[in-house]
Each structure stands twice: as structure tokens, then as C-alpha cells.
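K.L.:
Okay, here's the prediction I keep looking at, along with the sequence it came from:
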Amino acid sequence: MKGYSAQQVRDAEAPLRARGIPLMQMAATALAGELRRPGIQRVLLLVGTGDNGGDALYAGAQLAESGLDVSIIASGETMHHDALGAALEMGAVVEPASRAAELVDASDVVVDGLVGIGASGPLRGGALDLVIAAAGTLTPVVAVDIPSGIDPDSGALPGPVLPARLTVTFGAYKAGLLLEPARRVAGKVKLVDLGLDFTGVTPLVELPDPV
């Protein structure tokens, strides 16, 4: 298993983005596929301001279109504009952060789309508030790319993290997902191939493939 740094992943994504490859939509489709499970009807999206939140919102749009009940709670005043529009058009509903603890417990799955590999240091502001509101929940959590709050390169936990039962990571394993202590809070890690080319790139971490 090869784990790459956040910068190495961004560099590998750059030529595909330049060619107009819809990486966010590809990631969202894979995420939605992982969330379509027996017994899942009520989905809560915890959404940040960046691309990580956009992935969650586009996945939410697909889930709402297929008949699931999708609620959205934002960590800040803005969300990915086009992805939010798609989710709302399909019937997803934005809820206030004050209902976070209630909706976390009332949902069948919580999607952690708060922050991704572009963030550094401990969670702050609304993202931190939502993680605290969801702390200790028995509702399964699915992390988008990485659990919010882990260091994507070192695997450090500089502050509170919402432990995931499943992490759906895109393009490549982020090095931090393969290292303790983040490895313990990532749950099962599912890699989604986006066609990134790492030819000639030395991974930050390389571990034996699981048997």
C-alpha cells in the first residue's frame, strides 16, 4: 500500500483538472455508491466550505434523487455553490447547526465532509462544533477522503476527530490514513481510482498490502 502526501495528490490531480476531467463528480458517484446500503434511508451530510464538502453534496444529490432523505448541516456560511444547488434541486434539506446532535442520532449514516487534505492543524469554528456535537454517536460515520481533523501526511490527531466506520478516499491513499494514530479512527478505508498517475513519484509511506 502506497500512501502519498497531500501535495503529491494535488500535483497528480492537476493535469486531469486541466483537461476538464470531472474529478469531483467521479468521487461523488463513488461515495454515493458506498452509501446505498440496505437499511440506509436517512443521511446527514456535515459539510465544509471546500471541495470535500462539494464531494459530499454531489453524493447527497444522487442519494436524494434515488429517494433517500438527505439533510445538510454546514460548518460555515458558504458551501460549494453548484454542488449545493444540485442537492437542493433533488430534495435535500439544509438544517441549522443547532440540530446537529439531534439529527446525528436520528440518521442512519453521517457523512463527514467537513475538511479535507487542504486543511492543517486542529479543527476550528463550525467544523469543531459539529464534531463535538456528534461525539460519541452510535450512528455510523462515513468520512469523505479523510476523517476531518487528521493530518493527511503524518497521521497525527492535533485535536478532536469524528471517528469513521468507513473512509472513502479518492485517487490515492493519503499517507496519514496508513499511519497511527489516524489509522485507528479511519475505520475501513476504501480507495476510489480516479486515474491519477504517480509514475516517478516516491510515496511518503509504503506498507505491505494486507493479506
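P.N.:
Cool, the structure landed. Numbering: from 1, shown residues only.
K.L.:
C-alpha only now, for contacts and for neighbours.
P.N.:
OK.
K.L.:
what number of residues lie near residue 96?
P.N.:
Residue 96 has 11 neighbours, counted by other C-alpha atoms under 10 Å.
K.L.:
nope, residue 137 is what I was after
P.N.:
14.
K.L.:
what sits against it?
P.N.:
104-105 (C-alpha atoms under 8 Å, 6 or more residues apart in numbering).
K.L.:
Is it in a helix, a strand, or coil?
P.N.:
Assigned by DSSP: H, G, I helix; E, B strand; the rest coil, the conformation of residue 137 is coil.
K.L.:
other SSEs contacting the host helix or strand of residue 58?
P.N.:
Here residue 58 sits within helix 51-65, counting by DSSP states H and E. If you count contacts as 3 or more C-alpha pairs under 8 Å, 6 or more residues apart in numbering; DSSP states H and E, helix 51-65 packs onto helix 23-35, strand 42-47, strand 69-74, helix 81-89, strand 109-113, strand 141-144.
K.L.:
Below is structure B, check it against A:
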Amino acid sequence: MDGMVDGYSAAQIRAAEAPLLAAGVPLMQRAAAGLALEVRALLGRDDAHVLVLAGSGDNGADALFAAGHLASGGMTVSVVRTGDRIHAEALAAALASGAAEVAGDEVRRVGASADLVIDGILGTGTSASPALRGRAREIVAALLEVAPRVVAVDIPSGIGPDDGSVPDPCVLRAEVTVTFGGYKAGLLIGQAVAYAGEVRLIDIGLGEELAKVEPVVRGRAG
């Protein structure tokens, strides 16, 4: 997308989601379905091999539920845990649909043969510094050696969701970032613009709530 768009802070997005989540609106399922559609469109075939990097938060769950959609549609899907915890329901859904877990020390080999890597490590709920640490950083460092095609889930892991900062360059550069509900401010400003690639917005129903707040930035998406 080439036009100017509104960018929102992580706090604004969470506030817009809150009443919908309280009402039982399946935001995660909408996000995952939209992500899967974008991945299929990017790859253009259903026999591709996709490697999913699944963190412990909602982005990891979005990636895993999307993995289930892709696997059930015929793709070969490998899943790597990037932390000590994982969304159990989303992982179970992915595995039940035909995805397979692979060990973290296999990620370089698997990444080198995969047609696409889905970065679902971190999202907008990161700590004060979004820099990757521990196992997640080791996995990304290994993948940087083989330079795979990457789709980021909501934001590339390791960038500041509000200010576009990149405190550590150990970040997978996305060909496409699939973001949900509203554009995150950090995708439109700062160093992160070079890591986000083309930003595609999935409408999950936040428009009415976001219309009530002032965006924090206007910028170009992709």
C-alpha cells in the first residue's frame, strides 16, 4: 500500500480490542484466518513448505492457528517454539491439522529449505526493550544466515511497536508484515520501516473503536 495511513500505539490497539474481547468476538481467529490467506496469496500454491516461529504470546497463537489453516490446505508446516511457553490450544490446533514440531537446533536446516518463514515470536506486548533474547535470538540469528523469505505477524519481532526503534539488528526483515485491526505506529516510522516490508492490514473489526481516538502518527505503509 502506498498511501498515507494512520498509525496507533499498542495501548490504543489493546483498548480497542478490549470491548470486543469482552463480548466474545473471536479476534484471534479472524487474525489467523487473514494471515493464512495472505500467506497463500504470497506463495501462490498449496504445496509449499512454511516454517512457523511461535512465541508465547498472542502473536505466536495467531501464527499457530494460521499454521493449522495452511496445513489443512495441503502445505507442509513446521513449527519451532521460540520460548519456554506456548499457546497450548493453538499448538494443538496446528498439530491436529498436520503441522509438525521441529527442534530449535534444526531451525537453520529447516529454514534453508522452507519457502517462507512466519515470524510470530513477539508482538505489541513486548517489554521496555523489544530486542530478542535467549532462544528466540539464537533462532533468528541462525535464520539470518540462510536469508529466508519472511512474513511478520503484526510486527517484525524485535522492533519497537510504538517508536519503530530497532535496538538490536538481530531481526528478520519481512517481505510482508500482516498487521491486525490497525497499523502499528512503529511500522510507519524510524528504523523499523526498513524491516517491515509491505504492510498489509487485516480488518478484525476494530474500526469503530479506533475512530474514537487520535492516531499517534501518519505515515506510509510499505
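P.N.:
Cool, the structure landed. Everything quoted here is computed from the prediction, not taken from an experiment.
K.L.:
Drop the TM-score for these two in here.
P.N.:
Once superposed, the chains reach a TM-score of 0.96 (TM-score structural alignment, normalised by the length of structure 1), with 210 aligned residues with a C-alpha RMSD of 1.4 Å.
K.L.:
about what we covered before: superposed on structure 2, where does the helix holding residue 58 of structure 1 end up, distance-wise?
P.N.:
On superposition with structure 2, the mean distance recorded for helix 51-65 of structure 1 (mean C-alpha distance after the TM-score superposition for structure 1) is 0.4 Å.
K.L.:
okay, that helix sits on what stretch of structure 2?
P.N.:
On structure 2, the counterpart of helix 51-65 of structure 1 by TM-score structural alignment is residues 58-72.
K.L.:
which residue sits closest to residue 62 of structure 2, ignoring its sequence neighbours?
P.N.:
With sequence-adjacent residues excluded and distances taken as C-alpha to C-alpha, 6 or more residues apart in numbering, residue 62 of structure 2 is closest to residue 32, at 4.9 Å.
K.L.:
Counterpart of the one you found over in structure 1?
P.N.:
The equivalent of residue 32 of structure 2 in structure 1 is residue 28 (alignment by TM-score structural alignment).
K.L.:
Would you quantify the distance from the residue with the shortest distance to the centre of structure 2 to residue 131 of structure 2?
P.N.:
Structure 2 has residue 153 as the residue nearest its centroid, 1.1 Å off, counting by C-alpha atoms, centre = their mean. Counting by C-alpha to C-alpha, to the nearest Å, the separation of residue 153 of structure 2 from residue 131 of structure 2 is 16 Å.
K.L.:
can you pull the contacts of the closest residue to residue 26 of structure 1 other than its chain neighbours?
P.N.:
Nearest non-adjacent residue to residue 26 of structure 1, counting by C-alpha to C-alpha, 6+ apart: residue 194, 7.4 Å away. Listed by C-alpha under 8 Å, 6+ apart, the contact partners of residue 194 of structure 1 are 23, 26-27, 170-171.
K.L.:
now do residue 165 of structure 1
P.N.:
By C-alpha under 8 Å, 6+ apart, residue 165 of structure 1 lies in contact with 140-142, 185-188.
K.L.:
Stretch 197-205 of structure 2 maps to which residues in structure 1?
P.N.:
Aligned by TM-score structural alignment, stretch 197-205 of structure 2 falls on residues 187-195 of structure 1.
K.L.:
What residues of the matching stretch count as buried?
P.N.:
Neighbour counts over stretch 187-195 of structure 1 (16 or more other C-alpha atoms under 10 Å) mark 187, 189-192, 194 as buried.
K.L.:
Inside strands: which ones of these?
P.N.:
189-192 (DSSP state E).
K.L.:
could you dump those to TSV with distance to residue 209 of structure 1?
P.N.:
TSV is the format used below for those (distance: C-alpha to C-alpha, whole Å):
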residue	distance to residue 209 of structure 1
189	13
190	14
191	13
192	16
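K.L.:
between those residues, which is nearest residue 37 of structure 1?
P.N.:
Ranked by distance to residue 37 of structure 1 (C-alpha to C-alpha), these are led by residue 190 at 15.0 Å.
K.L.:
what helix or strand is the residue lying closest to the closest one once chain neighbours are set aside on?
P.N.:
Closest residue to residue 190 of structure 1 apart from its sequence neighbours, by C-alpha to C-alpha, 6+ apart: residue 168 at 4.8 Å. Residue 168 of structure 1 belongs to strand 166-170 when assigned by DSSP H and E.
K.L.:
and that strand, how far from structure 2 on average?
P.N.:
Its aligned residues in structure 2 lie a mean 0.2 Å from strand 166-170 of structure 1 after superposition (mean C-alpha distance after the TM-score superposition for structure 1).
K.L.:
Stretch 168-177 of structure 1: how far from the chain's middle?
P.N.:
Relative to its chain's centre, stretch 168-177 of structure 1 lies at 11 Å (C-alpha atoms, centre = their mean, to the nearest Å).
K.L.:
same question, stretch 49-67 of structure 1
P.N.:
10 Å.
K.L.:
got a list of contacts for that stretch?
P.N.:
Contact partners of stretch 49-67 of structure 1, identified using C-alpha under 8 Å, 6+ apart, comprise 24-25, 27-29, 31-32, 36, 45-47, 69-70, 74-80, 83-84, 86-92, 111-116, 144-145.
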